[in-house]
Structure formats: structure tokens, C-alpha cells
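Undergrad: here are the coordinates; sequence isn't available:
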């Protein structure tokens, strides 16, 4: 993805440190979406979607997942590793939101933001749009490795678990629904290496500044994977 020039940190300072110095608000808690409070706040799951600019793939995944999971009390938000901060979703991405039947008002209100450590720390599941974003998340917070997947990787691994197997995994933990969800994620993660695939098959193509056909391809790769995310979440928290 080719990005416009961005101001950056001085030598010897990380981008995250520079961002925090410029805007201390990034240290604040992750903003809440208006979700249906079907569970106490301490038990609400949080899913973070990540791409590069945070204007195409990750907000599309966010909006479509919010449509499916917010009624269950699941919070979904997104960020970008090199976000076009403050920018909205391009017309082509907004069209995909409409085609997916999601709330266009939510998509229109989206503004890109940088990925920062508190967002990762707060998330029960991090879904990245490509392997490079997964690497960036894990580099930022190595402890997030077991709960960070590319979206298509997660769908591929989850598809090898039946709903009954996922439910059994959830029932091995008698704690909160966040604990049950973590148990199911471990079962999904255990499929790594067992169900190999060409590495590029785990990426959602980046459509930024490309044709509508490329946007359509990106959406076609992204949208079916969300069904597996929804299935695993519903199975884990019920």
C-alpha cells in the first residue's frame, strides 16, 4: 500500500512513543461502541481488526462484524499500522458495506486511527488483514501471539473445528465467557501447522487506490471469513 508522506518520530524514538508524545489521549482506555449490554462490561468480548491505513479492509471487517456481534454484547473496533489518521472510508469500501447489509451510518462515521498498544492489550481477539499486520501486532505485544490471527487464517483454522468441538473446548473452562472464548481460541490456535495453506491465502488483498474489481475481490476474500468468526464467538459465549 502506497501512503502519502507522514510526519514521523525523530531518530531514536519509536513511532508509538512519538504518537503518545504528540497525543497523550492514545494512552486512554479504548473507546466503547454503543453495544447491547447483554453481559456485564467485565465479560464483554472485544475484537480488534487491523490493516495498514485503517480506511478499507479493517473498517469493513469492523462494520460487518459489529452488525453480527453487537447484539451479543461484543465490542468491535479497528486500527491501522500506518493509519491515514482522520480519513474516512473511500467510496468503493462504503459500497461494500452497503452490499454487506451493514449500517452505512457507522461506516460513514469511521475515522482512521493508529494501532497502539492499549488497543491490543484490551482485545480478546485481534484479526489482521494480512501477515504483515499480524507481525506488527505481535512485535508490539508478544503476549498477544495466541490471540492474533489474520482473518482468513482464523477462518481456515476454525473451519476444521466442528461447532460441537468448539463448544466442548469452551466448556473446559467454567469461568467467565471471556475465559470460555479464550479456551476456544486455544483450540483454534492448536490447528496451526496441522492445516497448512499457501501463505498468501491467509491475506486479504489490499484494494487501496486500485480498481473496483480489486475492491470486490478484497470483499469476497474478507466477508466469508467473518462467518467463521461469528460461529466461533456464538459457540463460545452461549
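TA: Perfect, I can see it now. Since this is a predicted model, take the numbers as computed values, not measurements. Numbering: from 1, shown residues only.

Undergrad: From here on, just use CA atoms for contacts and neighbour counts.
TA: Noted.

Undergrad: Let me know the helix or strand that the residue nearest in space to the middle of the chain is in.
TA: Among the residues of the chain, residue 49 comes closest to the average C-alpha position under C-alpha atoms, centre = their mean, at 1.6 Å. Assigned by DSSP states H and E, residue 49 falls within strand 46-51.

Undergrad: re earlier: so the residue nearest to the centre of the chain touches residue 62, yeah?
TA: Yes: contact criterion C-alpha atoms under 8 Å: residue 49 and residue 62 qualify, at 6.3 Å.

Undergrad: on that earlier part again, packing partners of the strand holding residue 49?
TA: On a contact count with 3 or more C-alpha pairs under 8 Å, 6 or more residues apart in numbering; DSSP states H and E, strand 46-51 meets helix 57-69, strand 75-80, helix 117-122, strand 125-128.

Undergrad: this is the other structure I want to compare:
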């Protein structure tokens, strides 16, 4: 059975489908990646500006359909990556048992970036992610009391510059996560 990652933003048309697309292209088939929104634009595709950024980087964005997150999706995910701390709170409010496997994307990146090489051992990305999440959570106390910007900016309805900023925040956050899986 694959390790499942659920990425969650608001409308499920900008940030979470971008993370879904990038993770699917990066991780091996032992990991299943999906996305959903807390207030999804159900049935919509990826917003054209975000789709253009993905396409420019060589990632297809066609065929995507936005969907509303459900408690069943949250329960079924081994890792839930929220795009803001408000999304994380929304998820944990609806499914309190998900608290130990729900982080913001940027929080996981920050925590993974402090791990020693080899902290996520395994022979597949599923095994390495299964090791990475608890190792990253053990890093939380070291970051307590400090101010962190763990949100990815919401570009919806804003300028192309804001879309690029949001996309760059996602791309930058994925680097330490993937490095932790590959070390």
C-alpha cells in the first residue's frame, strides 16, 4: 500500500495542485499524492497563471479537477501538507487525530532542513517519508518560541508577480524535503 500525501489549500486551484503536481513528478510510485481544498472550487482546473508556471517548468497541469477536502481524505492520508497555518488548524479541527501527521509545507521544509543526513532512511520514498515525518516532528521543540512564516501566499485573483512568489515559495520549500529523502 502506498504512502499517501494530501496537500490542502483553500480553493484547490492554485497552491495545493501545484504541490501535488511537483511531488508526483519528484517522488517514486510508492507515494500517492492528491490535493483538495477547504473551500474548493469543485470541478475547476488549475488556475491559468499557476498552470502556466508549472508548464514553463516542464510539468503538465492538464486533467486536474479541484475537489473539496473531506474527513475521509484526511483520515486516509499518511501526511497532510497544509499551505497555511490556518489550513492546518482547519484540518486538525475536523480530524484531531491528524495532528501528528499534519504540517504546513513550509514548516516541514524548515524542520527537514535541520535534520542530519540519513534521518529519513529507507529503500523507497514511502519508507523515507514515513521516517521523515516523525523525525521532523521531533525538531518542533527546537523551533518553539521563534517567529516563522510557514504560510505560502495565496495568489488567487492577484497579480502574476504574486503567482510567481507563491510558486517560488512552493519550489523552495520542496528542496529541503526532497534533500532529506535523498540523503
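TA: Good, I have the coordinates. A quick note: this is a predicted structure, and the numbers were derived from the prediction, not measured.

Undergrad: Quick TM-score on the pair, please.
TA: TM-score of the superposed chains, computed with TM-score structural alignment, normalised by the length of structure 2, equals 0.90; 182 aligned residues with a C-alpha RMSD of 2.1 Å.

Undergrad: thinking again about what came up before, overlap in contacts, residue 49 and residue 62 of structure 1.
TA: Shared contacts of residue 49 of structure 1 and residue 62 (C-alpha atoms under 8 Å, 6 or more residues apart in numbering): 76, 77, 78.

Undergrad: Return the member of those nearest to residue 214 of structure 1.
TA: Comparing these against residue 214 of structure 1 with C-alpha to C-alpha places residue 78 closest, at 21.4 Å.

Undergrad: tilt between the helix or strand where residue 236 of structure 1 lies and helix 57-69?
TA: Assigned by DSSP H and E, residue 236 of structure 1 belongs to helix 212-237. Counting by axes from the mean of the first three to the mean of the last three C-alpha atoms, to 10 degrees, helix 212-237 of structure 1 points 40 degrees away from the direction of helix 57-69.

Undergrad: Determine the set of other helices and strands touching helix 212-237 of structure 1.
TA: helix 57-69, helix 91-99, helix 151-158, helix 163-171, helix 177-189.

Undergrad: The same query, at a cut-off of 7 Å, please.
TA: For helix 212-237 of structure 1, the packing partners by 3 or more C-alpha pairs under 7 Å, 6 or more residues apart in numbering; DSSP states H and E come out as helix 91-99, helix 151-158, helix 163-171, helix 177-189.

Undergrad: With structure 2 overlaid, how far apart is the second one on average?
TA: Okay, so that is helix 151-158 of structure 1. With mean C-alpha distance after the TM-score superposition for structure 1, helix 151-158 of structure 1 departs from structure 2 by a mean of 0.4 Å once superposed.

Undergrad: Identify the residues contacting stretch 76-94 of structure 1?
TA: Stretch 76-94 of structure 1 is contacted by residues 46-56, 58-60, 62, 65-66, 107-108, 110-115, 133, 212, 215 when judged by C-alpha atoms under 7 Å, 6 or more residues apart in numbering.
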